[in-house]
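Trainee: sequence and predicted structure below; questions after.
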Amino acid sequence: MKTKLQFGTPCLALIWLIVTTLPFIFVVATSLKTQDETFSAPVWALPQHLYFGNYAAVLEGPYFTYFRNSAFVVGVSVLLIVLVSAMAAYAFARLRFSLNKTLFAIIVAGMIVPLHATLVPIYLLTRNLGLYDTPFALLGPYVALSLPVSIFILTGFMRQIPRELEEAAQLDGAGPFRIFSRIFLPLSTPGLATVAIYNGIGLWNEFIFAYMLTSTPEHRTLPLAIWDFQGQYSSNVPAMLAVVTLTSLPLIAAYAFGQERVIKGMMAGSLKG
């Protein structure tokens, strides 16, 4: 039985690798085809000749403007998410106050709120605040909707930090802020990295709020770059997939670099101390 498990696990892993890799291979292969070849050849056929004109067309357009907007919005949002969720998690994990469990339950309940239920209120609020179609229109929704899961992860992580360290710091005269900045933040680095990578990947690919709260190329993000190659009656499919490929490369690099931290942080955050 043990031999079968040892043999079966690598086979299942190999099958899963193939299943998850094929879509990316399809996207890259199609992005290297011409428009005519896309419709004349079989869907899964490899390109007859490598055609890099799609990438040239993408890079000659406003791609770098979209990239800059995405980098700004995602970078600032992730920084705020990590900072706010870390402070909130410290309060829930260590500070004793009457509404601790109640407030934590309310925040965690935010994880089950349907995204689409918030679209109209957020759109109206953004218009009323004069932030529509500005670089700051996406910061509020991105941070607010990412906080529940981030606080949940970091609270579970901080609860595992030994209380002896906190008590020793208190004996030395350290207050809550100093304990948080000198002890909890450094020891929570794996959890903070998990929250940063997890939210960074999700926000980099976010489409619906970027589409709803921005309207001009000067303020739109990378997921909306595909609209530059979609017309009323036809679409440049290879160019659109070239955009998808270029957009995915930073995410693949980030996840390949930080996947171990994400897995360890998620597992640690799911345990209770």
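Mentor: That came in fine, so what should we check first?
Trainee: C-alpha only now, for contacts and for neighbours.
Mentor: Will do.
Trainee: enumerate every residue touching L79.
Mentor: Residues in contact with L79 (Cα atoms under 8 Å, 6 or more residues apart in numbering) are A196.
Trainee: quick check: it is in a strand.
Mentor: No. Secondary structure of L79 (DSSP: H, G, I helix; E, B strand; the rest coil): helix, not part of a strand.
Trainee: how close does it sit to P250?
Mentor: The gap separating L79 from P250 is 18 Å, by Cα to Cα, to the nearest Å.
Trainee: likewise A144?
Mentor: Relative to P250, A144 is positioned 24 Å away (Cα to Cα).
Trainee: ok, now E37?
Mentor: Counting by Cα to Cα - E37 and P250 are separated by 28 Å.
Trainee: and here's the other structure:
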Amino acid sequence: MPTVSLKPALAYPKVRDISLRSLVKLLALVWLVVTLLPLLFVVFTSLKSQAETFDSPVWALPRQIDWSHYAAVLQGGILVYLRNSVWVVGMSIVLILAASSMAAYALARLEFRFNKTLFGLIVACMIVPIHITLVPIYLLTRSLGLYDTPFALIGPYVATSLPVSIFILTEFMRQIPRELEEAAKLDGCGPFAVFWKVFFPLSGPGLATVAIYNGIGLWNEFIFAYVLTSSPSNRTLPLALWDFQGEYASNIPAMLALVTLTSLPLIVAYAFGQERIVKGMMAGSLKG
């Protein structure tokens, strides 16, 4: 009886897998180019002289690197905006991590009435447009005497970031083995000790995901900062473009130098933190 060779049949899936991987790599390369070109355009144009931006092609490299626009922007008070952004975003992230991690632990592991209902309400808050709260937040801020202070931004930033943060951490903490929790209880740990000694350390990837995710969003936040602050000494970095547009409106390289400086901290943070974001999201999505 003749034998049938299975080698050609087995070769087709391998060829198909190689073709699929090649296609994915090609699409990733195309997407890299699409996302990188605007950034390169901004950086190259910011290094041109003002006259060169008008008499040279748009995508031409600078004939001579001109750092004067960066010096002018740094001397124009951008460091004050940077200081405010670092302080406001940093304090907001600390409060978000503290509140959301404790709430997530309670929702993930503590048995109490209306647990699932409360979690559902928190998830439902994620679909509420945050800008519809702008007027009541503005009135509350004025009545509390916090208007035009950095503290005016911390409350709204924390409140609007909590739903998605609690959702991410709750799903993450549900995957932590119960054996660790039971071992801690046998050692005499109460609920808070279990949270602090077991769940909080083991939730490191999830906490990093929440911190980076919210940090990127709050760093770029504009509308609350614009409405709740008015003086340059209390405004955050996204408003630097708004406040400086009158001074540099006709100076395209200076405006793009300002865009580069405001984007640089975010690019650096994301470059170092993107792996933690992916790991945190994947860890929270796996069923243990």
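Mentor: Received it, and whenever you're ready, just let me know what you need. The structure presented is a predicted model; accordingly, all values stated were derived computationally and were not measured.
Trainee: so E37 and P250 of the first structure - more neighbours on which side?
Mentor: E37 (17 against 13; other Cα atoms under 10 Å).
Trainee: ok, for the more buried one, nearest residue in space, not its chain neighbours?
Mentor: Spatial nearest neighbour of E37 of the first structure, excluding adjacent residues (Cα to Cα, 6 or more residues apart in numbering): P47 at 7.8 Å.
Trainee: contacting residues for the alignment partner in the second structure of that neighbour?
Mentor: Aligned by TM-score structural alignment, P47 of the first structure pairs with P62 of the second structure. By Cα under 8 Å, 6+ apart, P62 of the second structure lies in contact with F44, T45, L47, K48, E52.
Trainee: helix, strand or coil for P62 of the second structure?
Mentor: Applying three-state DSSP: P62 of the second structure is coil.
Trainee: the first structure: which residue goes with A124 of the second structure?
Mentor: That one, A124 of the second structure, aligns with A109 by TM-score structural alignment.
Trainee: what's the spacing between the closest residue in space to its match that isn't next to it in sequence and I81 of the first structure?
Mentor: Leaving aside its sequence neighbours, A109 of the first structure sits nearest to P148 (Cα to Cα, 6+ apart; 7.6 Å). P148 of the first structure sits 10 Å away from I81 of the first structure, going by Cα to Cα.
Trainee: who has more neighbours out of the two?
Mentor: Taking other Cα under 10 Å, P148 of the first structure and I81 do not tie; I81 has more neighbours (25 against 21).
Trainee: do I have it right that the more buried one meets L147?
Mentor: Yes. At 6.3 Å, I81 of the first structure and L147 qualify as touching, with contact defined as Cα atoms under 8 Å.
Trainee: show me what L258 of the second structure aligns to in the first structure.
Mentor: Under the alignment (TM-score structural alignment), L258 of the second structure maps onto V243.
Trainee: distance of its match from S234 of the first structure?
Mentor: Distance, V243 of the first structure to S234 of the first structure, using Cα to Cα: 17 Å.
Trainee: more neighbours: which of those two?
Mentor: A direct count of neighbours by other Cα under 10 Å for V243 of the first structure and S234 places V243 higher, at 27 against 8.
Trainee: can you pull out the helices in the second structure?
Mentor: 7-46, 52-55, 68-75, 78-109, 115-124, 134-143, 151-173, 178-186, 191-194, 200-202, 204-219, 223-228, 238-248, 252-285 (DSSP state H).
Trainee: looking at the contacts of P62 of the second structure, which is nearest A104 of the second structure?
Mentor: F44 (45.2 Å; Cα to Cα).
Trainee: show the end-to-end separation of stretch 47-62 of the second structure, please.
Mentor: 6 Å.
Trainee: before we move on, what about stretch 183-194 of the first structure?
Mentor: Stretch 183-194 of the first structure: ends 18 Å apart by Cα to Cα.
Trainee: so it matches what in the second structure?
Mentor: Going by TM-score structural alignment: stretch 183-194 of the first structure matches residues 198-209.
Trainee: buried stuff in the matching stretch?
Mentor: V198, F199, F200, S203, P205, G206, L207, A208, T209 (16 or more other Cα atoms under 10 Å).
Trainee: and if you look at stretch 103-110 of the first structure?
Mentor: In stretch 103-110 of the first structure, counting by 16+ other Cα under 10 Å, buried: F104, V108.
Trainee: Q245 of the second structure: neighbour count?
Mentor: Applying other Cα under 10 Å, we find 14 residues neighbouring Q245 of the second structure.
Trainee: could you measure it against S68 of the second structure, distance?
Mentor: Distance from Q245 of the second structure to S68 of the second structure, by Cα to Cα: 17 Å.
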